[in-house]
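Student: below: sequence and its predicted model.
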Amino acid sequence: MANTAQSKKRARQIETRTAVNKARRSRIRTHLRKVEEAIASGDKAAAAAALKAAQPELMRGVTKGVYHKNTASRKISRLAARVKAIA
């Protein structure tokens, strides 16, 4: 348990940041899920639109420290390849 005033403050700050990061991660996952659903349905136009919306969301997660840059790049690359492969 936090004893000093500073450690109590840090605990409060961590709680706030955790909530913000959790919401941001959830938002990103929602965008990724929309891309996955569009790919599964076989609708190339919808999948491309969903991917275009998901990319900035993912990269924003990188700048905010929720995801690592390479992780986001890898996810985008793999999704783009799958969207491109839709006949």
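Tutor: Nice, I can see it.

Student: use CA for all of it now, contacts and neighbours both
Tutor: OK.

Student: which helix or which strand is home to the residue nearest in space to the middle of the chain?
Tutor: Per Cα atoms, centre = their mean, the C-alpha nearest to the average position across the chain is that of Ile28, at 3.0 Å. Here Ile28 sits within helix 5-41, counting by DSSP states H and E.

Student: what residues of that helix count as buried?
Tutor: 21, 24-25, 27-28, 31-32, 34-36, 38-39 (16 or more other Cα atoms under 10 Å).

Student: so how far is it off the chain centroid?
Tutor: Offset of helix 5-41 from its chain centre (Cα atoms, centre = their mean, to the nearest Å): 8 Å.

Student: continuing past that helix, what's the next helix or strand?
Tutor: helix 44-63.

Student: one more to weigh against that first structure:
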Amino acid sequence: MANMKQQIKRYKNDNAKRAHNASYKSALKTAVKKVIAATEAGNKEDAVLAYNECASKLDASVTKGIHHKNYANRQKSRLAKLVNSID
């Protein structure tokens, strides 16, 4: 660990940010899994609701700087194809 006061503070802040981002990423992965599960079950209404929640979380992750905008757009496109494939 660092000896300088500012570096000690930065180390603590970085650990806190890392933990927060990890929990946010985990929640996002769960939202993606809900969309996939709903599409595999063939339930269009649940899939659309889960997709809307997931898209919102993806947009928020871009705003917060957790993910890149292309990552979010790619995931939303992939999930939208899945949801739209349900007949």
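Tutor: Cool, got the structure. The shown structure was predicted, so the numbers you read here are calculated from the model rather than taken from an experiment.

Student: give the contact list for Val48 of structure 2.
Tutor: Applying Cα atoms under 8 Å, 6 or more residues apart in numbering to Val48 of structure 2 gives the contacts 35, 83.

Student: what lines up with it in structure 1?
Tutor: Here Val48 of structure 2 is matched to Ala48 in structure 1, going by TM-score structural alignment.

Student: and the gap between that match and Thr71 of structure 1?
Tutor: If you measure Ala48 of structure 1 against Thr71 of structure 1 using Cα to Cα, to the nearest Å, the figure is 20 Å.

Student: also Arg82 of structure 1?
Tutor: 17 Å.

Student: those two - which one has more neighbours?
Tutor: Arg82 (16 against 13; other Cα atoms under 10 Å).

Student: pretty sure the more buried one contacts Ala40?
Tutor: No: Arg82 of structure 1 is not in contact with Ala40 according to Cα atoms under 8 Å; the separation is 10.0 Å.

Student: got a list of what the residue nearest to Arg24 of structure 1 when sequence neighbours are not counted touches?
Tutor: Setting aside the residues directly before and after it, Arg24 of structure 1 is nearest to Gly61 in space (Cα to Cα, 6 or more residues apart in numbering), at 7.1 Å. Residues in contact with Gly61 of structure 1 (Cα under 8 Å, 6+ apart) are 24-25, 28, 67.

Student: mean distance of stretch 73-80 of structure 1 to its aligned residues in structure 2, please.
Tutor: Overlaying structure 2 shows stretch 73-80 of structure 1 at a mean distance of 0.5 Å from the equivalent residues (mean Cα distance after the TM-score superposition for structure 1).

Student: and that stretch, what's buried?
Tutor: 73, 76, 79-80.
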